[in-house]
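[1] Pasting the sequence and the predicted model now:
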Amino acid sequence: MERKQHFETQAVRTQTEKSSHREHTAPIYMTSSFTFEDAEQARALFNDEQEGNIYTRFSNPNNNELVEKLCLLEGTEDGITTASGMAAMFSSMAALLQSGDHILASRSLFGSTHQILTRIFPKWGITHTYADIDKPESWENLIQPNTKLIFVETPSNPGLDLVDLEWLGKLAGAHGLLLIVDNCFATPYLQQPASYGAHIVAHSTTKFIDGQGRTIGGAILGKKELIQEVRFFARHSGPALSPFNGWILSKSLETLAVRMDRHCDNALKLAEYLEGHAELEFVKYPFLSSHPQYELAKKQMKKGGGLITFSVKGGVERGRKFLDSLQMLSITANLGDTRTIATHPASTTHSKLSAEEQQQVGITPGLVRVSVGLENINDILEDIENALRASKGISQVAVDK
């Protein structure tokens, strides 16, 4: 029996078939369409009687290679790529829902996903109910006769709350519901939701999968029969990933394991350094023993991920002063980059949420989200420590740990 290759090997060695030029790396197939050998092949391809590329909005060798890798790494049967992470989140639900359907979703979601549920889907008669991550006993009672699917992200953005995937998979199965998991923060290297019963796994490949802030992209992976429906929806609504971005993302997967190890190691060191800091109200990171779901994190994640959050004393004004005092860290609306990034969710990514909604998902006025990069950890520590000091009006120090 052929032995299954390890994660890192699959990410590196899975490639599209070589051309007659015998290239070591797949070329970029920058073509809008593909020719047919004859009229019969064209007919067969358009009628799904034969596999092959027709038009890059439908499929492309670069995107196909990316999908093949992601399916192997996530343990799913099939998948498609999209032009952005939000195209993936939207399409993963919209393709499988009809007017009158209901969604049960975790309350802690990315701001744009919240907007889809609260402002876009209602136009089509699709409703939702939010469930609190810290009240799992309430979820079953929130399921309605017209509930079609459950949508969660874990760890959540930006609160870093976790959902028990094993429990949730059993809940969805018991009620015949589809389970969709946004696995953006963890990536397939740290957790595989499909192994716990998720029917669809969605990604913003813009983040850690790219890992270098170069591309916008997304992916939807899952059971073959469901992906067929999603593929039909995407084929005709058109959120296609460009071949160039597909090529970049496929190459990025070759270093995902190496990068995630460094992201996670740096993040844990930063969280440990900041925990108990005199200028902070709290620090949150899944692999800190103080995290309320530490045991769950250890159970379903390989490592704690590359994101940490902390709340500075002094609220919004202090949080903004902290960002303005950073010398090395980037202030940008992204995460998962090689470079460490700091954001203030209350005034940026989740600013469209009311104060009450922000409080419900753990966004305090002084909350700062840090996407920990690949720089030397001492440099990251020093920049954050000195920004905390500068925003309080105290002298800076050199950090050497």
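    Alright, I've got the coordinates. Residues are numbered from 1 along each chain as shown.

[2] From here on, just use CA atoms for contacts and neighbour counts.
    Will do.

[3] mind listing what the residue nearest to Ala390 when sequence neighbours are not counted touches?
    Nearest residue to Ala390 in three dimensions, chain neighbours excluded: Ser325, at 6.2 Å (C-alpha to C-alpha, 6 or more residues apart in numbering). Neighbour list for Ser325: 386-388, 390-391 [criterion: C-alpha atoms under 8 Å, 6 or more residues apart in numbering].

[4] ok, of these, which one's closest to Gly52?
    Ala387 (54.4 Å; C-alpha to C-alpha).

[5] in the strand or helix carrying that closest one, what's buried?
    In the assignment (DSSP states H and E), Ala387 maps to helix 377-392. The neighbour-count check on helix 377-392 (16 or more other C-alpha atoms under 10 Å) flags 377, 379-391 as buried.

[6] Turn these into TSV, including distance to Tyr273.
    Output for these, formatted as TSV (distance: C-alpha to C-alpha, whole Å):
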residue	distance to Tyr273
Ile377	11
Asp379	13
Ile380	11
Leu381	8
Glu382	11
Asp383	13
Ile384	10
Glu385	10
Asn386	13
Ala387	14
Leu388	13
Arg389	15
Ala390	18
Ser391	18
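
[7] Nearest to His24 among the residues you listed?
    Ile377 (34.9 Å).

[8] Asn266 falls within a helix, correct?
    Yes. If the criterion is DSSP: H, G, I helix; E, B strand; the rest coil, then Asn266 is within a helix.

[9] Go ahead and confirm it touches Val370.
    No. Under the criterion of C-alpha atoms under 8 Å, Asn266 is not in contact with Val370, lying 11.3 Å apart.

[10] The structure to be compared is supplied as follows:
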Amino acid sequence: MRFDTLAQHGGYDPKEHRGHRSEPIYVGVAPVQPDSETARRVFVGEEEGIIYPRFGTENSRMVEKRLALLEGGEAAETFATGLAAINCMLFALTKPKDIVVVQERIYGGTTQSLKVFFSDRRVIFVKDMNDLDELSQKTKGLRPKFVFTEILSNPTLDVLDVKKLAEFSRRNKAKLVVDSTFATPVLSRPLEFGADIVIHSTTKFINIENMGGIVIGQKSDVQMVHEAAKFYGATCSQYDLKETLKGIRFLPIKVRRQSETALEIARFLSRHRAIKQVYYPGLPNSRNYYLAKKYLPDGCGGMLAFETHGTGKDTKNFIDTLALISNVVNLGSTWSNVTYPQETTHSILDPETRLSSGITETFVRFSTGLEDADDLLEDLDQALRKISN
């Protein structure tokens, strides 16, 4: 089946669920086991079955199968949040003193989690992961266990050269992990370029309004994550999983439309006198343009960012003047919103790390929804004019 068909049917057969065309929600906690031997075999993983939610449910397996098919992975494991997926994956596949190489410009929550919960690992932050000289220099004489990056960085929209990073990882016998939340499998599938593991916060574009996260990759890696997940305790609820399945069905249409509108907005902002800089790899003057053509040929997604002229106070006045576009600390929904990372998503970082991550007091992250592009442009223009007069 092709991609759009898999988004509707992948990993689900109505015949296995009493003929229900729409995936049912399986409520409850522990199903009755037919006999003691079956209970034992299912519990220890010798036989596939449902025994307890932390070990997997009907709904989690539907989501795992479908997203694994869309990403081209062998297996997947769902979690309650994207950060839980990252943390459990690292707990499962690394040990104390292992070297983990991480892109510096990534989601602030990931950075802080690595510093707080993985202080017993040696975490090396690299400013530009596409600069193989810097990467080699930072890891000279070392043997990295993991290389962690975002294919579209949050929030500066850097595009990572996955193929080159995969080659570097293989030379060092390290695993390449790519967070593809901003791209979704609609626009890019990192496993096809050599990544070992792909992670999504399904809370964002995939699910829209419900929490979730997923790890996708080879069976051997995912099995280790699965064993850790049994006792990690970040199990996604059945309701959230059902909503994830619903979100996947609309994902191809939604993401393509968001990508088209985001490009229009980026072009508009790049010409506006109140804007200092626009971060969107779909613009020809972006330093990421050629990598975007390689890894995101069908569009660069619904996320963009920009810096306004003036001060942080001016930027916050702009945000507060927006009428249609909401101020929300999330992204990927069907309505558009802005986020002020300096005081929200990246506020937990120390000032030096925050600045290194590209976050200034005039920086704004923009998530494109499904509104008419002209309405969004008018709202942006009226708010920008008030701070540029």
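    Looks like it came in fine. All values derive from a computational prediction rather than experimental measurement.

[11] And the TM-score between these chains?
    TM-score for the superposed chains, counting by TM-score structural alignment, normalised by the length of the second structure: 0.96, backed by 385 aligned residues with a C-alpha RMSD of 1.3 Å.

[12] Tell me how far the counterpart of the residue nearest to Ala390 of the first structure in the second structure lies from His17 of the second structure.
    Taking TM-score structural alignment for the superposition, Ser325 of the first structure sits opposite Thr321 in the second structure. Separation of Thr321 of the second structure from His17 of the second structure (C-alpha to C-alpha, to the nearest Å): 50 Å.

[13] Also Gly302 of the second structure?
    Taking C-alpha to C-alpha, one finds Gly302 of the second structure at 35 Å from His17 of the second structure.

[14] These two: which is more packed in?
    Gly302 (29 against 13; other C-alpha atoms under 10 Å).

[15] What's the more buried one aligned with over in the first structure?
    Match for Gly302 of the second structure (TM-score structural alignment): Gly306.

[16] Do I have it right that its match meets Gly336?
    Yes. Counting by C-alpha under 8 Å, Gly306 of the first structure does reach Gly336; the two are 7.2 Å apart.

[17] what's the overlap in contacts for those two?
    What both Gly306 of the first structure and Gly336 touch, as defined by C-alpha under 8 Å, 6+ apart, is the set 371-373.

[18] What about the residues you listed, which are in strands?
    Ser371 (DSSP state E).

[19] Compare the shared contacts of Gly306 and Gly336 of the first structure and tell me which is most surrounded.
    Counting by other C-alpha under 10 Å, top hit in these: Val372 with 29 neighbours.

[20] What is the equivalent residue in the second structure for that one?
    By TM-score structural alignment, Val372 of the first structure lines up with Thr368.

[21] list the contacts for that match?
    Here Thr368 of the second structure is in contact with 258-259, 261-262, 302-303, 332-337 (C-alpha under 8 Å, 6+ apart).

[22] can you do 7 Å?
    Residues near Thr368 of the second structure by C-alpha atoms under 7 Å, 6 or more residues apart in numbering: 258, 262, 302-303, 335-337.

[23] How are the strands of the stretch 251-400 of the first structure distributed by residue range?
    280-284, 307-312, 341-343, 367-371 (DSSP state E, counting those that start in this stretch).

[24] Touching the second one from outside, list them.
    Contact with strand 307-312 of the first structure is made by 267, 271, 279-285, 318-319, 364, 366-372, as judged by C-alpha under 7 Å, 6+ apart.

[25] how does it look with 6 Å?
    The contact list for strand 307-312 of the first structure (C-alpha atoms under 6 Å, 6 or more residues apart in numbering) reads 280-285, 366-371.

[26] ranges for the helices of the stretch 51-200 of the second structure?
    Applying DSSP state H, counting those that start in this stretch to the stretch 51-200 of the second structure gives helices spanning 58-71, 82-93, 108-117, 132-138, 162-171, 184-187.

[27] Show me the one of those helices that comes nearest His9 of the second structure.
    helix 58-71 (7.9 Å).

[28] In the first structure, what stretch matches the closest one?
    So helix 58-71 of the second structure is aligned with residues 61-74, judged by TM-score structural alignment.

[29] just stretch 242-258 of the second structure next, same as before
    Under TM-score structural alignment, the match for stretch 242-258 of the second structure is residues 247-263.

[30] Could you pull out the buried residues of that stretch?
    247-257, 259-263.

[31] And the helices in the stretch 201-350 of the second structure?
    Using DSSP H, counting those that start in this stretch, helices in the stretch 201-350 of the second structure cover 219-232, 238-270, 289-295, 312-321.

[32] just to revisit the earlier point, could you dump the strands of the stretch 251-400 of the first structure to a markdown table with distance to Asp134 of the first structure?
    Converted to a markdown table, the strands of the stretch 251-400 of the first structure look like this (distance: least, C-alpha to C-alpha, whole Å):
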| stretch | distance to Asp134 of the first structure |
| --- | --- |
| strand 280-284 | 15 |
| strand 307-312 | 18 |
| strand 341-343 | 25 |
| strand 367-371 | 19 |
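
[33] between the ones you listed, which one is nearest to Ser112 of the first structure?
    That would be strand 341-343 among those, by C-alpha to C-alpha, at 15.9 Å.

[34] I'd like the distance from that closest one to the chain centre, please.
    16 Å (C-alpha atoms, centre = their mean, to the nearest Å).

[35] Which of the residues in it are classified as buried?
    Those would be 341-343, for strand 341-343 of the first structure by 16+ other C-alpha under 10 Å.

[36] For that strand, give the aligned segment of the second structure as residue numbers.
    Mapped onto the second structure using TM-score structural alignment, strand 341-343 of the first structure covers residues 337-339.

[37] Now for Leu171 of the first structure, how many residues are close by?
    17.

[38] What distance do you get for the nearest residue to it once chain neighbours are set aside to Thr113 of the first structure?
    Setting aside the residues directly before and after it, Leu171 of the first structure is nearest to Glu140 in space (C-alpha to C-alpha, 6+ apart), at 7.5 Å. From Glu140 of the first structure across to Thr113 of the first structure, the span is 22 Å (C-alpha to C-alpha).

[39] So between these two, which is more surrounded?
    Neighbour comparison, Glu140 of the first structure and Thr113: the larger count goes to Thr113, with 16 against 13 (by other C-alpha under 10 Å).

[40] that older thread, tabulate the helices of the stretch 51-200 of the second structure (CSV), appending distance to Thr308 of the second structure.
    Shown next, in CSV, are the helices of the stretch 51-200 of the second structure (distance: least, C-alpha to C-alpha, whole Å):
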stretch, distance to Thr308 of the second structure
helix 58-71, 36
helix 82-93, 30
helix 108-117, 21
helix 132-138, 30
helix 162-171, 31
helix 184-187, 28
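
[41] Tell me which of these sits nearest to Val147 of the second structure.
    Per C-alpha to C-alpha, nearest to Val147 of the second structure of the helices of the stretch 51-200 of the second structure: helix 162-171, 6.9 Å.
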